[in-house]
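Participant: structure here, sequence nowhere to be found:
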């Protein structure tokens, strides 16, 4: 099964549940404060995230049970987080989903194993590097109830590299990739490497988001003439940087933000901090964009942009410890060339 698959039945069942939270503009800091205070309860959660199931209904009772299970799970997850900058887990917009539902809605990505990196190692890397500091990373977006993380990560890399090469930073169309990448299945799933291969082989020009806006559902491909402006992919590389994360740092500095596949099972409960535990390697299920790293503190970490909106994580970002390919962050990494 391919990329961030969202089954039609799951969408029908949970659309009313998920869609309201996808429209929240609340910052993750505000959310953390409201959700994880000592007095917070299920009624407050329902009000904050506009949950519309009726009190004492079957749906209410089931969601309440999942919410209680989530709170118990947080105690276990946080028991590994003794260090000051360790990841913290708590109540967020996913807290009334069961773990199975969360996986089926957001974590159905898979990928072919990338070859091990065998290139030259970059020397003299800065201790900290963040492409956001150079104003070439677009704001965090929200894929909503659509399995489109594979498209968001690929398009995010392309629009950043386009800006690095001297163009104005502009959002390119995720919907175009979603609708037109025939090797993938739209909101029902996709592979980052298959999307990149499609872009390379067809030389399709990605148009602006304003010309082909995101609908959070798969549509009919809208074709543009070859004379129409846009951004085309010339090439891409994909490597396994396991055991070679310093080389991955070099690739990020040299090439721009990187497309990565990760195990994001524990991210259902992530609030912020540096993830060091609760993730597997070589079991990828979600696609993200690596935009930087920081090795200046006690725990070196990757800076990773997600596509679940700014109310999730650290304003839509997640930090992952460098070393041991935590969450599989180094197992399948792609760089794009325009």
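Facilitator: Received the coordinates, thanks. What you are looking at is a predicted structure, and each value in this text was computed from that prediction instead of being measured. Residues are numbered from 1 along each chain as shown.
Participant: from here on, just use CA atoms for contacts and neighbour counts.
Facilitator: Noted.
Participant: element containing residue 47?
Facilitator: For residue 47, the enclosing helix or strand under DSSP states H and E is helix 42-48.
Participant: can you give the contact residues for that helix?
Facilitator: Applying Cα atoms under 8 Å, 6 or more residues apart in numbering, the external contacts of helix 42-48 come out as 35, 52, 64, 67.
Participant: ok, and here's another one to check against it:
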């Protein structure tokens, strides 16, 4: 067996192989604890990988390291547990409260073979400085950090100042003094929650004050998200064949004229309509040469399968467009953000579609299809997006499960920032959210289920 296959077998990564912890070790490949000095080299490499692409204020320093090594042939696999100390956060929109500086407990696996190093696994979370061999205990110590805590007693004046700035920035007014105090308490809890989400993110994303910071989590979900997506009970679509050519290194349809301006769904769970019209806009541009801003309101009013502001499914929306006979432009059928009587006119329809297709869940094939065929309608778990400001988000999988899809968006491109692969995703919450209305999410790990419900209209 080749050295790489032997090492993969030891790690339990070959098809049918058992997970590494429970797999019996082959003779000559026993694991033992080497001298601490030997662990520094793979530990420093793991630290370098952890810090890659992170802003100066979010880089960490290596603390204590312990671990074991398995050797086989010309390779060694180091299973490490290390503490990392992150520098104090310096972004005033994120770091007004405690938890700005944190100690992380990380589990790494580093492969060394023929003078090269590869990071096989990284799992970090903010915990106390005690290193433990029990990974379940580590996970259990990370997840409770998202629970709401009582607010500290010594920052009420500072919080009042931050909240006042929020109200000015987002032109917020409240009817009574009691409402103002209630919203400030929600705001304070949300700011603490944003810092905890920040601490658990493995990308370069920054979380903090956004225009949604005075909403409870339940309010935010009810108003802006789409619970019907996780049911995935829409019209069935044919799966399209993936392109045979590999994806280019990067691609962005915004630079090629296929994407309209960022829109705003308002206080309406109509993300499904915006995701679909964005896709159809791109398909029409690529096949007919004209970029038209199309009507989401037509779908809210005339799609009798979906539930307008209460949510919907892209697959149903494609079927509605085909049944109606097309889409009017936004100029002819403007967005109101609530259901009206359907006033679609076939004579005014400027765009039609012939069909719709389901796309591959393989992200490399998804990127190749996007580069060849245009922007893609997708649906994701919106964990953390209430407080997202900028950067590449990469939440822990248990916190952003692909099984809890609740928001539809539009993939418009992909690339790398500081060697971190990302998807560029057009949102429908206006340009005063995220990076001028866009969300950047880690690419290649199935983050937040971004690859679980990809689809497109077909324009012949």
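Facilitator: Everything's here; your move. All values derive from a computational prediction rather than experimental measurement.
Participant: if we can go back for a sec, which part of structure 2 matches the helix holding residue 47 of structure 1?
Facilitator: Using TM-score structural alignment, helix 42-48 of structure 1 corresponds to residues 163-169 of structure 2.
Participant: mean shift of that stretch relative to structure 1?
Facilitator: Compared with structure 1 after fitting, stretch 163-169 of structure 2 has a mean deviation of 1.6 Å; criterion: mean Cα distance after the TM-score superposition for structure 1.
Participant: from residue 281 of structure 2, how far off is residue 371 of structure 2?
Facilitator: 16 Å (Cα to Cα, to the nearest Å).
Participant: do you know how far residue 127 of structure 1 is from residue 88 of structure 1?
Facilitator: To residue 88 of structure 1, residue 127 of structure 1 is 25 Å away according to Cα to Cα.
Participant: who's more crowded, these two?
Facilitator: residue 88 (21 against 11; other Cα atoms under 10 Å).
Participant: residues contacting residue 87 of structure 1?
Facilitator: Applying Cα under 8 Å, 6+ apart, the residues near residue 87 of structure 1 are 78, 81, 270, 271, 272, 273, 274, 275, 276.
Participant: please pull up the equivalent of residue 133 of structure 1 in structure 2.
Facilitator: By TM-score structural alignment, residue 133 of structure 1 lines up with residue 255.
Participant: map residue 216 of structure 2 across to structure 1 for me.
Facilitator: In structure 1, the residue matched to residue 216 of structure 2 (TM-score structural alignment) is residue 98.
Participant: tell me how far its match lies from residue 116 of structure 1.
Facilitator: For residue 98 of structure 1, the distance to residue 116 of structure 1 - Cα to Cα - is 36 Å.
Participant: counting neighbours, go ahead and name the busier of these two.
Facilitator: Neighbours were tallied for residue 98 of structure 1 and for residue 116 using other Cα under 10 Å; the higher tally belongs to residue 98 (18 against 15).
Participant: can you tell me how far that one sits from residue 269 of structure 1?
Facilitator: 11 Å.
Participant: PyMOL command to pick out the buried ones of the contacts of residue 87 of structure 1?
Facilitator: To isolate the buried members of those in PyMOL, using 16 or more other Cα atoms under 10 Å:
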select buried, resi 81+270+271+272+273+274+275+276
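Participant: ok, the contacts of residue 87 of structure 1 in structure 2: which stay?
Facilitator: Retained in structure 2 (both residues aligned by TM-score structural alignment, their matches' Cα atoms under 8 Å) from the contacts of residue 87 of structure 1: 78, 81, 270, 271, 272, 273, 274, 275, 276.
Participant: quick check, nearest of those residues to residue 145 of structure 1?
Facilitator: residue 270 (18.8 Å; Cα to Cα).
Participant: make JSON lines out of the contacts of residue 87 of structure 1 and add distance to residue 310 of structure 1.
Facilitator: Shown next, in JSON lines, are the contacts of residue 87 of structure 1 (distance: Cα to Cα, whole Å):
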{"residue": "78", "distance to residue 310 of structure 1": "22"}
{"residue": "81", "distance to residue 310 of structure 1": "23"}
{"residue": "270", "distance to residue 310 of structure 1": "13"}
{"residue": "271", "distance to residue 310 of structure 1": "11"}
{"residue": "272", "distance to residue 310 of structure 1": "12"}
{"residue": "273", "distance to residue 310 of structure 1": "15"}
{"residue": "274", "distance to residue 310 of structure 1": "17"}
{"residue": "275", "distance to residue 310 of structure 1": "18"}
{"residue": "276", "distance to residue 310 of structure 1": "22"}
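Participant: I'd like to know how many residues surround the counterpart of residue 193 of structure 2 in structure 1.
Facilitator: Using TM-score structural alignment, the partner of residue 193 of structure 2 in structure 1 is residue 73. By other Cα under 10 Å, the residues close to residue 73 of structure 1 number 14.
Participant: before we move on, what about residue 116 of structure 2?
Facilitator: Applying other Cα under 10 Å, we find 8 residues neighbouring residue 116 of structure 2.
Participant: equivalent analysis for residue 221 of structure 1, please.
Facilitator: The burial count for residue 221 of structure 1: 14, using other Cα under 10 Å.
Participant: return the set of buried residues in the helix holding residue 47 of structure 1.
Facilitator: Within helix 42-48 of structure 1, the residues that count as buried by 16+ other Cα under 10 Å are 42, 45, 46, 48.
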